[in-house]
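Enquirer: Provided below for reference: sequence and predicted model.
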Amino acid sequence: MATILAVDDSPSIRQMVKVVLAGAGHTVIEAGDGAEGIAKVKSNTVNLVITDLNMPVMNGLDMIKNLRGLPSVTGVPILFLSTESDEGIKQQAKAAGATGWITKPFKPEQLLAVVAKLIRA
C-alpha cells in the first residue's frame, strides 16, 4: 500500500483523511501547512501528496511549486483537497504541478477512488 502525506491546517480534515486512507491500508503522514509538508517529504518517501489550498505559513500552491523542484517528488501525484472550486485556481494548481482536485466536503469513497487511480498511474 501507499504512504500518503496529508497537508491541511484543519486537524479534523487531516483526521478524516487519515481514517479513510488508513482504513484502506495506506500509511498517512500529516502536516499542518505547506512548509511542514515540504519538510515531511524531505524526510519520508511518499507515494502521494494530498493538500489543502488555503493554509497559514505556506499555501498549497506554493508548496506544490516547491515540491516539483525536488527530484524525489518528480513523479509523485499531488491531489488538491479544498473548498475552492474556482476554475482559475484549478488552472493555477495544474500549472504548478497538481495532478487532481477534490472539493470539500468529500465522500470517503470518492477520495479512495481518486487515490487508487493516482497511485496506480
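Expert: Okay, I see it.

Enquirer: hey, let's count contacts and neighbours off CA atoms from now on
Expert: Fine.

Enquirer: in a strand, that's where residue 37 is, yeah?
Expert: No - assessed with DSSP: H, G, I helix; E, B strand; the rest coil, residue 37 is helix; it does not lie in a strand.

Enquirer: dump the residue contacts of it.
Expert: Residues near residue 37 by Cα atoms under 8 Å, 6 or more residues apart in numbering: 5, 7, 30-31, 63.

Enquirer: quick one: which helix or strand includes the residue of the chain positioned farthest from its centre?
Expert: When distances to the mean C-alpha position of the chain are computed (Cα atoms, centre = their mean), the maximum falls on residue 88, with 19.0 Å. Element membership for residue 88 (DSSP states H and E) is helix 87-96.

Enquirer: another one to put next to it:
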Amino acid sequence: MNILVIDDNKSVRENISKLLTSVGYTITTAVNGLDGFEKAQKESFHLYIIDHLMPLMNGATLTKNLKQTPFCAPTPVLFMTTQNKQSVENLPEFNLFSNVVTKPVNETKFMSTVKCLLGNVRTKIAL
C-alpha cells in the first residue's frame, strides 16, 4: 500500500514515515501542499496523510484540489491538525476528510485509523 505523507515539518514527516514503513507501507513524502499535489498527480496512492497548516497550499485547499481531480478523488484523506477538532469541523472542506487526527499524534490511535482507512480501500478494490 502506497501512502503520501504531506507535512511541512520535517520531523513529523520522518516520524510518520518511520512508523508506517515499520509495518510494511510504502511512503512518499511531500514538503508542502503544492509538492503533495504534484506528486499525487504523478503516482497512485492508497491514502493521503495531509497536514492542516502549510505554506504554498494548506491542507484544506490541497484536499479540495485532490477531490476535484478524478485520478486522485477516490483516495481517502487522513487530515492532521494542531488545531482543535471543532475548528476543523467548521472548515468548508471538512466533509472531504475521511478522518481527522490531532497533533501530536497518538501512535496507537494513528495506526488504527490508518489501518481502518486502508481496510476500506482494500474492500473497494475487491469489489
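Expert: Good, I have the coordinates. Quick caveat: nothing in here was measured; it's all calculated off a predicted structure.

Enquirer: Fetch the TM-score of the aligned pair.
Expert: Once superposed, chain against chain, the TM-score is 0.93 (TM-score structural alignment, normalised by the length of the first structure); 119 aligned residues with a Cα RMSD of 1.1 Å.

Enquirer: and the helix or strand following the helix holding residue 88 of the first structure, how far from the second structure on average?
Expert: Going down the chain from helix 87-96 of the first structure, the next helix or strand is strand 100-103, by DSSP H and E. Superposing on the second structure and averaging over aligned pairs (mean Cα distance after the TM-score superposition for the first structure), strand 100-103 of the first structure comes out at 0.5 Å.

Enquirer: quick one: buried residues of the helix or strand just after strand 100-103 of the first structure?
Expert: Toward the C-terminus, strand 100-103 of the first structure is succeeded by helix 108-120 as the next helix or strand (DSSP H and E). Residues 111-112, 115, 118 are the ones in helix 108-120 of the first structure that count as buried (16 or more other Cα atoms under 10 Å).

Enquirer: tell me which element the residue nearest to the spatial centre of the first structure is part of?
Expert: Central residue of the first structure (Cα atoms, centre = their mean): residue 50, 1.1 Å from the mean position. Assigned by DSSP H and E, residue 50 of the first structure belongs to strand 48-51.

Enquirer: Tell me the residues of the second structure aligned with that strand.
Expert: Strand 48-51 of the first structure corresponds to residues 47-50 in the second structure, going by TM-score structural alignment.
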